[in-house]
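In: have a look at this fold, sequence not included:
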């Protein structure tokens, strides 16, 4: 990413928020901002970045918005023969940063989760429709339709948010940002295990959110979780692009600065804020990251944290991850018994990770044939090509050792 691209991505939500606050109409303001960003991407590399880039963008976008308004007004005049007053010229740039309000607006409860994700990446992340489509491996037209429908639904929505609605809406924002990060960390389909553009953008957006809400424990917990997880990315694939499981990773490749920052953040949050699910997940990631070797991992502490997480935020993936920790503490046979109960959950019944965990535990217990079949079953169910290759290689290794 060039310096200009980075600056435009940083300023995009601030400019959009300023326009929506001034004129209203999210859809028309977003279109105007996109035109201003396009103009800047063409002019600034050649002419240089202006002294006040945010003001330049707001002024340019405001002019585009006024041009749109005049066109709409002229059309209504012809259709209705009614005269309407023109809006005022652009006002001086305000110093208020409404990024948080914009994030909350993009996660409006009337929107579906895919629409919230697409709109957040477009309006707050500054990604183009094509970039979002490439990241999620869907046609550009599909993302365009999601964004268009989302903007239509938000037409007439107030830019300000009643305080009573803020906690629920903030929870949706955190879910959307975590979903973006998760898709980037382990892509649900396709040939790449990681999509760095998504993990990088998710971390950037959570940093923006934490700048607005520095005392919110869950915002801090989510940032810590992302950093501690992203720290391991350099070691997750080998030179050939094959997946490397956590226990086999070269920990010298882990990002030490991310680990230090993540540990510091979660330590502070747990000491000063009510405990929430993102903080607990970050604490689990910290235990993994602070272990010098896989054998040094404190699985008993991880199991305790999963027991807490199961109470605070129960869910199928929490249950499944707890089984892994349980097996590490109590042995593979006990883990298989726990897994049998967990697999009865309809949400997990056909999930490839259940088969992958079963295969791992069967292998540890000495049942090579059973483990091989479970690895192959997991490989058939995942859409991720790197995961398929890894699971198939595990099955093949067991076959060759017979």
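Out: Good, I have the coordinates. From a predicted model like this one, the values you see are computed outputs, not experimental measurements.

In: going by C-alpha atoms from here, please, whenever you check contacts or count neighbours.
Out: Fine.

In: got a list of what the residue nearest the centre of the chain touches?
Out: Ranked by distance to the mean C-alpha position of the chain (C-alpha atoms, centre = their mean), the top residue is residue 180 at 2.2 Å. With contact taken as C-alpha atoms under 8 Å, 6 or more residues apart in numbering, residue 180 is in contact with 117, 198-199, 202.

In: give me the buried entries from these.
Out: Among the contacts of residue 180, the ones that count as buried by 16 or more other C-alpha atoms under 10 Å are 117, 198-199, 202.

In: what is the most widely separated pair among those residues?
Out: Largest separation among these by C-alpha to C-alpha: 117 and 199, giving 13.3 Å.

In: can you give me the neighbour number for the closest residue to residue 360 other than its chain neighbours?
Out: Using C-alpha to C-alpha, 6 or more residues apart in numbering and skipping residues adjacent in sequence, the residue nearest residue 360 is residue 371, 6.7 Å away. Using other C-alpha atoms under 10 Å, residue 371 has 25 other residues around it.

In: residue 371 contacts residue 365, correct?
Out: No. Distance between residue 371 and residue 365: 9.3 Å, which falls outside the contact criterion (C-alpha atoms under 8 Å).

In: remind me, longest helix of this structure?
Out: Secondary structure of the chain read by DSSP state H shows that its longest helix is helix 53-80.

In: buried stuff in that helix?
Out: Buried residues in helix 53-80, counting neighbours by 16+ other C-alpha under 10 Å, are found at 54-66, 68, 70, 73-74.

In: name the residues that touch the following helix or strand past that helix?
Out: Once the chain leaves helix 53-80, the next helix or strand it forms, by DSSP states H and E, is helix 99-106. Among residues not part of helix 99-106, those counted as contacts by C-alpha under 8 Å, 6+ apart are 13-14, 17, 116, 119-120, 123-124, 159-161, 166, 169-170, 173, 208-209, 212.

In: need the buried ones from those residues selected in ChimeraX.
Out: Listed next is the ChimeraX selection for buried residues among those, using 16+ other C-alpha under 10 Å:
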select :13,14,17,116,119,120,123,124,159,169,170,173,209,212
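
In: picking up where we left off before, which of the contacts of residue 180 lies closest to residue 136?
Out: residue 198 (9.2 Å).

In: what helix or strand is that closest one on?
Out: According to DSSP H and E, residue 198 maps onto helix 196-212.

In: show me what that helix is packed against.
Out: The helices and strands touching helix 196-212, judged by 3 or more C-alpha pairs under 8 Å, 6 or more residues apart in numbering; DSSP states H and E, are helix 99-106, helix 166-185, helix 217-230.

In: quick check: next helix or strand after the first one?
Out: By that I understand helix 99-106. For helix 99-106, the succeeding helix or strand toward the C-terminus, using DSSP H and E, is helix 113-119.

In: again, but for the last one
Out: From helix 217-230 onward toward the C-terminus, using DSSP H and E, the following helix or strand is helix 256-272.

In: sorry, back to before: CSV for the helices and strands packed on helix 196-212, including distance to residue 29?
Out: Shown next, in CSV, are the helices and strands packed on helix 196-212 (distance: least, C-alpha to C-alpha, whole Å):
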stretch, distance to residue 29
helix 99-106, 12
helix 166-185, 21
helix 217-230, 28
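
In: the structure to be compared is supplied as follows:
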């Protein structure tokens, strides 16, 4: 049996906590009980695994230990009968000898049930996404807050209110019926996309990229006639194809133009582009499909210089029409500048119209454009502002390096 240290146990927590929390919510029907029990189980693991070694099935060990802890807690609080009765309503079908309910519904996955529970229409869209990131992906409140560009205390209050709303409204823990799925889909797609990006921008590896892709594949199987589901899957695959080239061995960032395209995953590119072509044939464009198409154009180019920037800007024009957000407008301006479609002066004018003062890519983009225009002192200040807002050390170091080059 292999010996494990605390760092390895931490990685397992990041990978398995969402699965365990989802399984326990199915059993007990109480989010707080599930979260607390899983935290306690990992605390036990940190005490025992370094000496006894890693169990054959760490995730199963955590779930089993957490279930026992939850039962002990409920017995102590004399609430077991009440909560297990509620759980029977939330997870119809009864319980097996281990206390786990039978699998039911069109998708046999606890985490997907958890996404749809957290994305119930009774909750605001923001609360739906935030709560699922917290429960499914195991993100800290700080990391969820960063995804929404809000303060930690604000996000903590939102998460507590969302959990209370689920409990008070007795929101069922299940995948919706087929006729309910289209209306319930947009926040679920947003969750999966943010789960993927949480690892790209997070301070540590979490296994969330592969988890997001797995969930996107499940959704694509569940909803084969929804082009936006396919669009999201294609977007994640094409983005993932470049992940190995985005950082140097020392952890520093590598811009798109400097990436070694030999490191790009050809199999993921081929699969993603095939899905994009299928979406184009449907002719029902949506935000995820258009973002996937933009990434497909990048993947088509053998070198950065051969990128078809005019096509990318045209796709951003379509994206801005269906999703008129400041972030989309910012990315369109970046494409205009990088591809020399209109030049840095025109791009800067577009960027300066946007209200994104708390978004570090906004300031990083301004810094780059100002530097291109020879306005070095302004560029240095913009780089410093971007670095102050950046979520990771690697991004902060990269931006401060750019700021020093502008001085």
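Out: Yep, that arrived. Given the structure is predicted, the values throughout are model-derived calculations rather than measurements.

In: returning to what we had before: now, which of the buried ones among the contacts of residue 180 of structure 1 sits nearest residue 257 of structure 1?
Out: The nearest one, if we look at those relative to residue 257 of structure 1 and count by C-alpha to C-alpha, is residue 199, at 16.3 Å.

In: which residue in structure 2 aligns with that closest one?
Out: Residue 199 of structure 1 maps onto residue 209 in structure 2 when the alignment is built from TM-score structural alignment.

In: its match - nearest residue in space that isn't next to it in sequence?
Out: Using C-alpha to C-alpha, 6+ apart and skipping the chain neighbours, the partner closest in space to residue 209 of structure 2 is residue 196 (4.5 Å).

In: again with residue 370 of structure 1
Out: With C-alpha to C-alpha, 6+ apart as the measure, residue 362 is the residue that lies nearest to residue 370 of structure 1, at 6.4 Å, once sequence neighbours are left out.

In: what helix or strand is that neighbour on?
Out: Under DSSP H and E, the secondary-structure element containing residue 362 of structure 1 is helix 352-365.

In: what is that helix packed up against?
Out: In terms of contacts (3+ C-alpha pairs under 8 Å, 6+ apart), helix 352-365 of structure 1 is packed against helix 316-330, helix 332-342, helix 368-381.

In: chain center to that helix: distance?
Out: Its chain's C-alpha centre and that of helix 352-365 of structure 1 lie 28 Å apart, by C-alpha atoms, centre = their mean, to the nearest Å.

In: give me the angle between it and helix 316-330.
Out: 10 degrees (axes from the mean of the first three to the mean of the last three C-alpha atoms, to 10 degrees).

In: can you name the residues in contact with helix 352-365 of structure 1?
Out: 320, 324, 327, 332-333, 335-336, 339, 343, 348, 368, 370-375, 377-382, 391.

In: which among those residues end up buried?
Out: In terms of neighbour count (16+ other C-alpha under 10 Å), the buried residues within the contacts of helix 352-365 of structure 1 are 320, 324, 327, 332, 335-336, 339, 343, 348, 368, 370-375, 377-379, 382, 391.

In: sorry, back to before: how distant is the longest helix of structure 1 from the center of its chain?
Out: Distance, centroid of helix 53-80 of structure 1 to centroid of chain: 33 Å (C-alpha atoms, centre = their mean).

In: just stretch 381-390 of structure 2 next, same as before
Out: Here stretch 381-390 of structure 2 shows a centroid-to-chain-centroid distance of 24 Å under the convention C-alpha atoms, centre = their mean.

In: burial measure for residue 8 of structure 2, as a count.
Out: Applying other C-alpha under 10 Å, we find 14 other residues in the vicinity of residue 8 of structure 2.

In: ok, now which ones touch residue 45 of structure 1?
Out: Taking C-alpha under 8 Å, 6+ apart as the definition of contact, the neighbours of residue 45 of structure 1 are residue 4.

In: okay, the aligned residue in structure 2 for residue 217 of structure 1 and residue 215 of structure 2: tell me how far apart.
Out: Residue pairing (TM-score structural alignment): residue 217 of structure 1 is matched to residue 227 of structure 2. Distance check for residue 227 of structure 2 against residue 215 of structure 2: by C-alpha to C-alpha, to the nearest Å, it reads 16 Å.

In: ok so, going back, mind checking which of the helices and strands packed on helix 196-212 of structure 1 is nearest residue 22 of structure 1?
Out: Among these, the nearest to residue 22 of structure 1 by C-alpha to C-alpha is helix 99-106 (13.2 Å).

In: quick check, residue 275 of structure 2 in contact with residue 230.
Out: Yes. With contact defined as C-alpha under 8 Å, residue 275 of structure 2 and residue 230 form a contacting pair (6.6 Å).

In: so which of the helices and strands packed on helix 196-212 of structure 1 is nearest residue 296 of structure 1?
Out: Nearest to residue 296 of structure 1, of all those, is helix 217-230, at 17.3 Å by C-alpha to C-alpha.

In: what's that closest one packed up against?
Out: Here helix 217-230 of structure 1 touches helix 166-185, helix 196-212, helix 256-272, helix 277-290, going by 3+ C-alpha pairs under 8 Å, 6+ apart.

In: rerun at 7 Å
Out: Secondary structure elements in contact with helix 217-230 of structure 1, counted by 3 or more C-alpha pairs under 7 Å, 6 or more residues apart in numbering; DSSP states H and E, are helix 196-212, helix 256-272, helix 277-290.

In: need the winner for burial among the helices and strands packed on helix 196-212 of structure 1.
Out: For these, average neighbour numbers computed from mean count of other C-alpha atoms under 10 Å are highest in helix 217-230, which has a mean of 27.

In: any idea of the angle it forms with helix 196-212?
Out: Here helix 217-230 of structure 1 points in a direction 150 degrees away from that of helix 196-212 (the same axes, to 10 degrees).

In: neighbouring contacts of helix 217-230 of structure 1?
Out: Around helix 217-230 of structure 1, the neighbours that count as contacts under C-alpha atoms under 7 Å, 6 or more residues apart in numbering are 203, 206-207, 210, 258-259, 262-263, 265-266, 269, 273-274, 276, 278-279, 281-282, 285-286, 289.

In: hmm, 8 Å instead?
Out: Counting by C-alpha under 8 Å, 6+ apart, helix 217-230 of structure 1 makes contact with 174, 178, 181, 185, 199, 203, 206-207, 209-210, 213-214, 255, 258-259, 261-263, 265-266, 269-270, 272-283, 285-286, 289, all of which sit outside it.

In: hang on, the earlier thing: for the buried ones among the contacts of residue 180 of structure 1, which one is nearest residue 311 of structure 1?
Out: Out of these, the one with the shortest distance to residue 311 of structure 1 is residue 202. That distance is 26.7 Å, counting by C-alpha to C-alpha.

In: surely that closest one and residue 174 touch.
Out: No. Taking C-alpha under 8 Å as the contact criterion, residue 202 of structure 1 and residue 174 are not neighbours in contact, 10.1 Å apart.
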